[in-house]
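Asker: quick one: sequence and predicted model below, then my questions.
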Amino acid sequence: MLTDAACRNAKCPTDKPRARFADSGNLYLEVAASGSKRWFWKYFSGGKEKRLALGAYPTVGLKDAREGRDTARKLHEAGTDPVQARKIESATQATKSANTFEAIARELHGIKAPGWSESHAAQWLRAVEKDLFPWIGPLPIVDVDAPVLLAAIRRIEGRGSTQMAHDVREYAGQVFRYAIQTGRGRTNPAGDLIGALKPHVVRHHPALKKPEDVRRLLLALPTYTGQPTTVVALALSAMLFQRPGNMRALEWAWIDLEDAMLTLPPWAMKRRKHGKLNGPPHFVPLPLQAVAMLRNLLPLTGQGKYVFPSVRGGGRPMSDNTLNAALRSLGFDGDEMTAHGFRAMARTVMVERIPGTDPEVIEAQLAHTKSGPLGEAYDRAEYMVLRRQLMQVWADYLDQLRDGAKVIALASAKR
């Protein structure tokens, strides 16, 4: 029989590739010429000699090796081949690993992501990695029931992210449905959580909606002491009321100053992936004031790609938070006005304060155009005339509001 000391001192003769050092009950330590040591138990099955690996020494000590031998011998005496039993166990564990919530979620993401927009695919994966994988990711999907899923989502609610909680429940539901479709799941507990989550109260982007408040902002713009490009970006945001992401990443290649037109390519728009790839561009007629601002900006940034480049360089556009930070510095906090609020500001003030404004034309300029023939009509030449008129009258209105004049009519922009 072996001892701990014998195991430590066991060496392979120099003239052999390996040597065996026997213990009791057909257990032995095999020492290779390289010095590595491994435990094996020898047994017979079907008239053939077999051996079961029990681990490497010294990770598996003498006592543990004997316990492994005894466990394997009991299996063998009960009619089970230990080597086959281990193969079955490994296959079972591999199947379980392939059928965990995380494995199936990643598989689904790999299938769906090519058809999603890049931002949605990234957001989907980020959400499940952060809010589901740490709690239910390692579990076989059949073991994730409604209470287990709810406990994970309650953590999201606990940090005050009720909208994200509802989104993650929806994402989980997609995973469970896919598991059922591929024969690896039985139920969809995400569906059972409908009504169990805290309701999400929609909070609209804060915006200035009274003419006197808009005037206050317009008068504040010249007092901005930061980068000159930032104040131009704010002024154009008020005048053109496009999404902040589009405004900060404006490219000179999209702007035709002679034709007074900004053309946002489909891939830059907030659309599903099909719309980004196959949809039409979004046209923004430029009023005279916008053309003048952009011409004045040409000497500053016209040699680069972006109209509003990052002050840090690197060929990047203005950062996400620049416009909101500028609004804060001008005295407009996040509960009063945001960069996204310019859109609601324009829509509300035009409809309520400028007689003759056609809401459908405004929606077209907001890129809220409906799909189908009605939406496409607003891109045709005759409707583009209305859109040009709308943009010019809005810019004139802002000038007159800033200067203290009365509201002006927009009869020419009626359909």
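Answerer: Cool, got the structure.
Asker: switch to C-alpha atoms for all contacts and neighbour counts from now on
Answerer: OK.
Asker: list the helices and strands the lengthiest helix in the chain packs on?
Answerer: Criterion DSSP state H: the longest helix present in the chain is helix 381-402. Counting contacts by 3 or more Cα pairs under 8 Å, 6 or more residues apart in numbering; DSSP states H and E, helix 381-402 is packed against helix 211-220, helix 228-240, strand 282-285, helix 359-365.
Asker: can you check what angle separates the second one from helix 211-220?
Answerer: This means helix 228-240. Helix 228-240 and helix 211-220 are oriented at 150 degrees to each other (axes from the mean of the first three to the mean of the last three Cα atoms, to 10 degrees).
Asker: which strands and helices sit next to helix 228-240?
Answerer: Going by 3+ Cα pairs under 8 Å, 6+ apart, helix 228-240 lies up against helix 244-248, helix 288-301, helix 322-329, helix 341-353, helix 381-402.
Asker: put this next to the first one:
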Amino acid sequence: MASEKLTAMAVSDAKYSGKPHKLTDGKGLYLYITKHGKYWRYDYRYGGKRKTFSIGVFPEVSLATARKRLQDARNKLSEGIDPSYHKQVAKLAGSGGDTFKDVAEEWLQKRAEWSDGHRRTVRQRLDNDLLPYIGNRPLQSIEPAEVLAVLRRVEARGAIESAHRIKTLASQVFRFGVATTRIASDPTRDLQGALAKHTEVQLPSITDPAAVGELLRAIDSYTGNPIVLHALQLAPHVFVRPGELRGALWSEINFEEALWTIPARRMKRKLEHKVPLSNQSLAILKSLHHFTGAGTLVFPGMREDTRPISDMTLNAALRRLGYASGEVCIHGFRHTASTLLNERRDFDPDLIEAQLSHVDGNGVRRAYNQAQYVELRRSMMQDYSDYLDSLKQLR
């Protein structure tokens, strides 16, 4: 290990020689001597720029203390945090100033239209990946390179898609800051192309008809919690998104009309979605009603009946049935239905897309779809449920 260049005595004896000069100590630390005093400083690079961090004034800050503060600054830098803003952060802490956290919390409070599930997801991303690193930073002082350093941490753990989603989340907070005159512009706008490209990965699903029949037989043999069993049985017949399935309310189910109406607030695209229920779907729901019909949720959690079962619970049940995570997941039933229905070519692709609640870019056509497709989809859903039953008979 290289020896330190300065000693306490050398620092104490150093004198101004008629012009400012430096006494270096290594690792970027040096004593800057002027006619006004002796100043500890640390030179470093951040975001491609040379910067200087003021550590303190000698003798109030000794050589030993300066080295300790240097190490603290280097640690921050290794975490992607610009140490030059350390004092600003300390001053703002608890002051109610416009930090990233202050603005993020205000922005979050105004998102009354969000579902509880989406709000929990955003809250988790803020708490885990943004606030620990830039939460206490003055909003107007945050630079693109600082945001990129935070995103690189997410990227480094292999979560490429999450890194892009967190970048979008940060941008929403910054744009709220622009709208409320806290900052002039969104620093994430300069990060276009800075992250690794996210490649869309098809969620695991089974599309071979014989294998689908085998999966359906395996589900029927499930001996665990009856709520989980009924969710697994219903999922292939309605092929809605997992969150839409899990969060189903009994008030949304109309047994007389054989129709499940999912309100816009629970839909990914924020548009009401009508799901025609086949005879098989109705039978599953009526069977489940004996277990959970007295409550609000169709699929309440096993520990807390005010919250629905989780994706993890349903996917764990599939693992218990012998299916690996790379073979099938609860979301995969959507791809299964889309593939089987399109391959059979018995129904217009627009019907399939409407049932999958994929939004049509044409507003007039979308309105027509909503008005006209329900009865056509009802025929398709009954046909598909009958087809699934026939697959279960294949051996």
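Answerer: Arrived safely. Fair warning: this is a prediction, and the values are worked out from it, not measured in the lab.
Asker: follow-up on the earlier one: which one, of the helices and strands packed on helix 228-240 of the first structure, ends up nearest to His205 of the first structure?
Answerer: Closest approach to His205 of the first structure among these is made by helix 341-353 (5.5 Å; Cα to Cα).
Asker: show residues contacting the closest one.
Answerer: Contacts of helix 341-353 of the first structure with the rest of the structure, by Cα atoms under 8 Å, 6 or more residues apart in numbering, involve 205-211, 237-238, 241-243, 357-359, 362, 366, 394, 407.
Asker: which among those residues end up buried?
Answerer: When the contacts of helix 341-353 of the first structure are checked for burial by 16 or more other Cα atoms under 10 Å, the buried set is 205-209, 211, 237-238, 241-243, 357-358, 362, 366, 394, 407.
Asker: Lys270 of the first structure is nearest to which of the helices and strands packed on helix 381-402 of the first structure?
Answerer: With respect to Lys270 of the first structure, and counting by Cα to Cα, the nearest of those is strand 282-285 at 10.6 Å.
Asker: which stretch of the second structure lines up against the closest one?
Answerer: Taken onto the second structure by TM-score structural alignment, strand 282-285 of the first structure occupies residues 273-276 there.
Asker: what's in contact with the matching stretch?
Answerer: Applying Cα under 8 Å, 6+ apart, the contact partners of stretch 273-276 of the second structure are 238, 258-264, 267, 355, 357, 374-375, 377-378, 381.
Asker: just the angle for the longest helix of the first structure relative to helix 228-240, thanks.
Answerer: Interaxial angle of helix 381-402 of the first structure relative to helix 228-240 (the same axes, to 10 degrees): 120 degrees.
Asker: got the buried residues for helix 381-402 of the first structure?
Answerer: Across helix 381-402 of the first structure, burial judged by 16+ other Cα under 10 Å covers 383-384, 386-399, 401-402.
Asker: then stretch 293-304 of the second structure?
Answerer: Across stretch 293-304 of the second structure, burial judged by 16+ other Cα under 10 Å covers Gly293, Thr296, Leu297, Val298, Phe299, Pro300, Gly301.
Asker: regarding Tyr44 of the second structure, what is its secondary structure?
Answerer: Under the three-state scheme (DSSP: H, G, I helix; E, B strand; the rest coil), Tyr44 of the second structure adopts strand.
Asker: pull up the gap between Ala324 of the second structure and Ser205 of the second structure, please.
Answerer: Distance check for Ala324 of the second structure against Ser205 of the second structure: by Cα to Cα, to the nearest Å, it reads 11 Å.
Asker: overlap of the contact sets of those two?
Answerer: In contact with both Ala324 of the second structure and Ser205: no residue, using Cα under 8 Å, 6+ apart.
Asker: what count of nearby residues applies to the equivalent of Met350 of the first structure over in the second structure?
Answerer: Mapped onto the second structure by TM-score structural alignment, Met350 of the first structure lines up with Leu341. Number of residues near Leu341 of the second structure (other Cα atoms under 10 Å) recorded here: 21.
Asker: next: His331 of the second structure.
Answerer: 21.
Asker: swap in the one 4 residues further on?
Answerer: One way to gauge burial is a neighbour count; for His335 of the second structure, by other Cα under 10 Å, it gives 19.
Asker: cool, the one 3 residues further on as well?
Answerer: With neighbours defined by other Cα under 10 Å, the count for Ser338 of the second structure comes to 18.
Asker: please apply the same query to Gly183 of the first structure.
Answerer: Counted with other Cα under 10 Å, residues neighbouring Gly183 of the first structure total 9.
Asker: what kind of secondary structure is it in?
Answerer: Here Gly183 of the first structure is recorded as coil under three-state DSSP.
Asker: the residue nearest the centre of the first structure and Ile156 of the first structure: what is the separation?
Answerer: Taking Cα atoms, centre = their mean, the centroid of the first structure lies closest to Gln123, which sits 1.2 Å from it. Gln123 of the first structure sits 15 Å away from Ile156 of the first structure when distances are taken as Cα to Cα.
Asker: residue in the second structure matching Leu197 of the first structure?
Answerer: Correspondence of Leu197 of the first structure to the second structure, assessed by TM-score structural alignment: Leu195.
Asker: give me the secondary structure label for its match.
Answerer: Quick answer, by three-state DSSP: Leu195 of the second structure is coil.
Asker: please dump the helices and strands packed on helix 228-240 of the first structure into JSON lines; it should also carry distance to Ala103 of the first structure for every row.
Answerer: Shown next, in JSON lines, are these (distance: least, Cα to Cα, whole Å):
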{"stretch": "helix 244-248", "distance to Ala103 of the first structure": "34"}
{"stretch": "helix 288-301", "distance to Ala103 of the first structure": "47"}
{"stretch": "helix 322-329", "distance to Ala103 of the first structure": "39"}
{"stretch": "helix 341-353", "distance to Ala103 of the first structure": "41"}
{"stretch": "helix 381-402", "distance to Ala103 of the first structure": "50"}
